[in-house]
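Student: I'll drop the sequence and a predicted model, then ask my questions.
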Amino acid sequence: MVRRTRAYHWLLTVPEASTLIDIAQRCQKALAPLGLDAVPLDGLHITLARVGSPDALTPAQLDALAQSAAKALPRAFSLRAMPLAGSRGAVRLSVGPWEPLVRLHAALLEAGRRVGIAPRKPTSAFRPHLSLAYNNRRHPAAPVAEAIASLRSLPAVELHVAEVQLVELQRCGSEYRWDVLTSVPLRTSDLVGESAG
């Protein structure tokens, strides 16, 4: 029987990032002989923070969280996703710069605190990345390292971050899927009262 786990998370999803999807597809094709579990191309994401489980949180609490976040999020920003890094558990794109992601993470945790949702991990433990494949079995390290090294010359991809998604994330076997509960926009630079220069 396939085990399913469910939890609420804040994610950055990239459904329309065609250049990123092209790079991810090239990397996954090169990694395919290694027997890793590839992330579906329509499931690429950056995990920001775990919020809690459906058993612990009510729809009203999630609504309050989204409203709290809408008042606290920083400005929209751009990121670069850069091939390629690996660890014992996954092969991933590095993302940077970290500074705007760290600000976003801290704002989401503070939004949760204001409505009584304690964070699972502090911002100091946040390590942003974009996974392409998971290593759910024992594999020799050398072939993985060799494949990663051959892909590091691929160009970086620029991503614009204009909103975050509060989702119900499900893990079914080795695959993650989610339903978006709400998307919360980041601030823009043309808010009333902000200087144009």
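Tutor: Done, it's in.
Student: can we go C-alpha only for contacts and neighbour counts from here?
Tutor: Will do.
Student: looking at this, L93 is in a strand?
Tutor: Yes - using DSSP: H, G, I helix; E, B strand; the rest coil, the secondary structure at L93 is a strand.
Student: any idea how far it is from A133?
Tutor: If you measure L93 against A133 using CA to CA, to the nearest Å, the figure is 10 Å.
Student: show me what the top helix by length along the chain is packed up against.
Tutor: The longest helix of the chain (DSSP state H) is helix 98-114. Counting contacts by 3 or more CA pairs under 8 Å, 6 or more residues apart in numbering; DSSP states H and E, helix 98-114 packs against strand 45-52, helix 59-70.
Student: mind listing what's buried along it?
Tutor: Counting neighbours by 16 or more other CA atoms under 10 Å, one finds that the buried residues in helix 98-114 are 98, 100-102, 104-112.
Student: with stretch 48-58 instead?
Tutor: Here stretch 48-58 shows 48-52 as buried, counting by 16+ other CA under 10 Å.
Student: from the opening residue of it to its closing one, how far?
Tutor: 21 Å.
Student: contact partners of it?
Tutor: 6-12, 105, 108-109, 117, 119-121, 126, 128 (CA atoms under 8 Å, 6 or more residues apart in numbering).
Student: put this next to the first one:
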Amino acid sequence: MSSRELASLHERWTAYQDLPRLTDHWYWRPGWRADRQFYTWHLTFEHQPELDHLVTAVQSQLTLPGLDLVPLDGLHLTMQGLGFTDEVTNSDLETIVTETRRRCAGMSPLELSLGPVDPDAEGIGLLVRPWDRVEQLRATIRDAINAVWKTVPEASEGFRPHVTIAYSGSQAPTAPIRDRLNAIRHQPPAWVTIRQATLIALRREHRSYEWTTVATAPLGL
């Protein structure tokens, strides 16, 4: 694990020890509403049995008040947003997909480690390693967007790769959750191979994220 990853994990664990209550994750961010969808590039985790086994085992210890467990088919790593579906033209979308596919074809698939558990006020995630490969892919996607638009949405800074396995659904006390996490925080990670970036139309329903796949950009054609 790199020093950046170790420092982040240590910092977040330390902060969590002093956190009295969760923050409800499900407040409406600017522009969001129940009938609106958002185009975004994600990494998704279909057909990853090692990860499914780890998440199932960890989630079995997290059936606690205040946590909304993420279903296996809802696991994702947020990469780069484009914009709400009613604000992005079909022409721009198609051109961005073409540019992204062209650039991603020159990259190798990502071999990533997920784990250990990595909590904060709004949820419990799995630490993703190594960060640099994910950051390189995100930069490639941002370059593709920048070839079409003068301004790339979202800041390039502040990105921290993670995969959430439980969202905070209320302002529940953290003490019971900390007890469970301390017991499972050293479980071995799972390894996954990511062979594509996925463009999705994301929506929020029933205190969860759901999506429709719009396009994929294979890595290493």
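Tutor: Nice, thanks for sending it over. Since the model is a prediction, treat every value here as computed from it, not as a measurement.
Student: TM-score of the superposition?
Tutor: Once superposed, chain against chain, the TM-score is 0.89 (TM-score structural alignment, normalised by the length of structure 1); 187 aligned residues with a CA RMSD of 1.6 Å.
Student: with distance to S150 of structure 1 added, can I get the buried residues of stretch 48-58 of structure 1 in a markdown table?
Tutor: What follows is the buried residues of stretch 48-58 of structure 1, written out as a markdown table (distance: CA to CA, whole Å):
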| residue | distance to S150 of structure 1 |
| --- | --- |
| L48 | 29 |
| A49 | 31 |
| R50 | 33 |
| V51 | 37 |
| G52 | 38 |
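Student: spatially central residue for structure 1, please.
Tutor: I46 (1.2 Å; CA atoms, centre = their mean).
Student: who's in contact with whichever residue in structure 2 pairs up with that residue?
Tutor: Following TM-score structural alignment, the counterpart assigned to I46 of structure 1 within structure 2 is L77. Contacts of L77 of structure 2 were listed using CA under 8 Å, 6+ apart, and they are 42-44, 161-164.
Student: which one, of the helices and strands packed on helix 98-114 of structure 1, ends up nearest to Q170 of structure 1?
Tutor: strand 45-52 (12.2 Å; CA to CA).
Student: mean deviation, the closest one versus structure 2?
Tutor: With mean CA distance after the TM-score superposition for structure 1, strand 45-52 of structure 1 departs from structure 2 by a mean of 0.8 Å once superposed.
Student: what segments of structure 1 are strands?
Tutor: 4-13, 37-38, 45-52, 77-86, 90-96, 129-134, 157-161, 163-172, 175-185 (DSSP state E).
Student: any idea how far V91 of structure 1 is from R113 of structure 1?
Tutor: 32 Å.
Student: likewise for L101 of structure 1?
Tutor: 18 Å.
Student: and if you look at D55 of structure 1?
Tutor: Taken as CA to CA, the span from D55 of structure 1 to R113 of structure 1 is 19 Å.
Student: just the contacts of stretch 48-58 of structure 1 now: which is nearest L181 of structure 1?
Tutor: Distances from L181 of structure 1 to these, taken by CA to CA, are shortest for Y8, at 9.2 Å.
Student: report how many residues lie close to that closest one.
Tutor: When neighbours are defined as other CA atoms under 10 Å, Y8 of structure 1 has 22 of them.
Student: now do the same for it: its match in structure 2.
Tutor: Y8 of structure 1 maps onto Y39 in structure 2, by TM-score structural alignment.
Student: got a list of what its match touches?
Tutor: 81-85, 199-202 are the contacts of Y39 of structure 2 under CA under 8 Å, 6+ apart.
Student: most neighbours, which of the contacts of stretch 48-58 of structure 1?
Tutor: L108 (26 neighbours).
Student: residue in structure 2 paired with it?
Tutor: So, by TM-score structural alignment, L108 of structure 1 is matched to I141.
Student: from A172 of structure 2, how far out is that match?
Tutor: 37 Å.
Student: now do A197 of structure 2
Tutor: For A197 of structure 2 relative to A172 of structure 2 (CA to CA), the value is 35 Å.
Student: who's more crowded, those two?
Tutor: A197 (24 against 18).
Student: could I get the contacting residues of S131 of structure 1?
Tutor: 39, 44-46, 90-93.
Student: nearest to S174 of structure 1 among those?
Tutor: Using CA to CA, the contacts of S131 of structure 1 come closest to S174 of structure 1 at V39, 9.0 Å.
Student: need the contact list for the closest one.
Tutor: 131-134, 175-176.
Student: off-centre distance for stretch 111-131 of structure 2?
Tutor: 9 Å (CA atoms, centre = their mean, to the nearest Å).
Student: mean deviation, the longest helix of structure 1 versus structure 2?
Tutor: Counting by mean CA distance after the TM-score superposition for structure 1, helix 98-114 of structure 1 comes out at 0.6 Å.
Student: list the contacts for the corresponding residue of structure 1 for S108 of structure 2?
Tutor: Structural alignment (TM-score structural alignment) places S108 of structure 2 against R75 in structure 1. Shown in contact with R75 of structure 1 (CA under 8 Å, 6+ apart): 162, 186-189.
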